[in-house]
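Participant: Sharing a model that was predicted from the sequence below.
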Amino acid sequence: MKFLNIVLCLMFILFAGLQYNDPDPYVWMPIYLYAALFCWLAAKRKFYRKWYVAGMLIYLAYATYKFFDQNGVEDWFTKHHAENLAETMKATKPWIEETREFFGLFICIAALGMNYIYSKVKKA
């Protein structure tokens, strides 16, 4: 678990760093750095279940918005037939950016959820 959390921490820091040229880095840098912080703390065997739940709820609310937003994930999947999101790094179409952001939130939720479950198992 320690190694996985260190890898996730570094990955989230990298994700945050890549947001510098994004139209809204002030939103995405804190999102990724929050996940990085709690992965780092989990690697040090410090678990904060209430903060995991708070983060997951916020991320889930934002992911739900991204899913149903105009040009969001739902549009990508239904209207654009799940077009390739990784064809180019430049998001030339609005649904590409929204869908990538949705999956970024999903990765954050998965990391926090994993640590939440692990912290409960570790306490038992």
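Facilitator: Arrived safely, thanks for sending. Everything quoted here is computed from the prediction, not taken from an experiment. Residues are numbered from 1 along each chain as shown.
Participant: contacts and neighbour counts: CA atoms only from here.
Facilitator: Will do.
Participant: biggest helix in this protein, by residue count?
Facilitator: Counting by DSSP state H, the longest helix found in the chain is helix 94-123.
Participant: Quick one: distance of it to the chain centre.
Facilitator: The chain centre lies 5 Å from the centre of helix 94-123; the measure is CA atoms, centre = their mean, to the nearest Å.
Participant: Which neighbouring elements make contact with that helix?
Facilitator: When contacts are defined as 3 or more CA pairs under 8 Å, 6 or more residues apart in numbering; DSSP states H and E, helix 94-123 sits against helix 25-43, helix 49-68, helix 73-78.
Participant: this is the comparison structure:
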Amino acid sequence: MLLSIINIVFFLAFVLFAYFNFNDSDAWLWVSIYMAAAICCALAVFSVFLPRIYMALGAFYLAHAFVLFFAKDGVRDWVVKYRSPSITESMKATKPYIEKTREFFGLLIITAALLINYLSSK
């Protein structure tokens, strides 16, 4: 029961995150990322677990997070160079680290959801 509730919350959150990414120039990537995770969570609500899919998506998401961490104006720069300012402020062309940091943490959240379902499928 608790797992179903967690998956419903993740499903709703990931659909909302996908919706927020429709206006981005790279919407094709981020809508796909969030919707794939949303579908996995929706299926888990109905006890349909896909551990190989979780592993494949999780590996892709972690690899992409790794790239965002070390990218120019990425998460590492957000911490070291910019001293971790708030990422809740609006994004501007002069602050690309805000978008990359948000994307990084989004990928970690997705990976955590997939890991929960992976472990639950065992």
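Facilitator: Cool, got the structure. Fair warning: this is a prediction, and the values are worked out from it, not measured in the lab.
Participant: Of the helices and strands packed on helix 94-123 of the first structure, which is nearest Val7 of the first structure?
Facilitator: Nearest to Val7 of the first structure among those is helix 25-43; the distance by CA to CA comes to 8.7 Å.
Participant: The closest one vs the second structure, average offset?
Facilitator: Here the mean offset of helix 25-43 of the first structure against the second structure after fitting is 0.4 Å, by mean CA distance after the TM-score superposition for the first structure.
Participant: One more: stretch 55-67 of the first structure?
Facilitator: Stretch 55-67 of the first structure versus its aligned partner: 0.3 Å mean (mean CA distance after the TM-score superposition for the first structure).
Participant: Return the most buried member of the helices and strands packed on helix 94-123 of the first structure.
Facilitator: helix 25-43 (a mean of 20; mean count of other CA atoms under 10 Å).
Participant: what span of the second structure lines up against that one?
Facilitator: Helix 25-43 of the first structure lines up with residues 27-45 of the second structure when matched by TM-score structural alignment.
Participant: Stretch 99-109 of the first structure now?
Facilitator: Aligning stretch 99-109 of the first structure against the second structure (TM-score structural alignment) gives residues 101-111.
Participant: ok, Pro85 of the second structure - how many residues close by?
Facilitator: 11 (other CA atoms under 10 Å).
Participant: Please apply the same query to Ala86 of the first structure.
Facilitator: 10.
Participant: which residues does the nearest residue to Asn115 of the first structure once chain neighbours are set aside contact?
Facilitator: Spatial nearest neighbour of Asn115 of the first structure, excluding adjacent residues (CA to CA, 6 or more residues apart in numbering): Ala42 at 6.9 Å. By CA atoms under 8 Å, 6 or more residues apart in numbering, the contact set of Ala42 of the first structure is Lys2, Asn5, Asn115.
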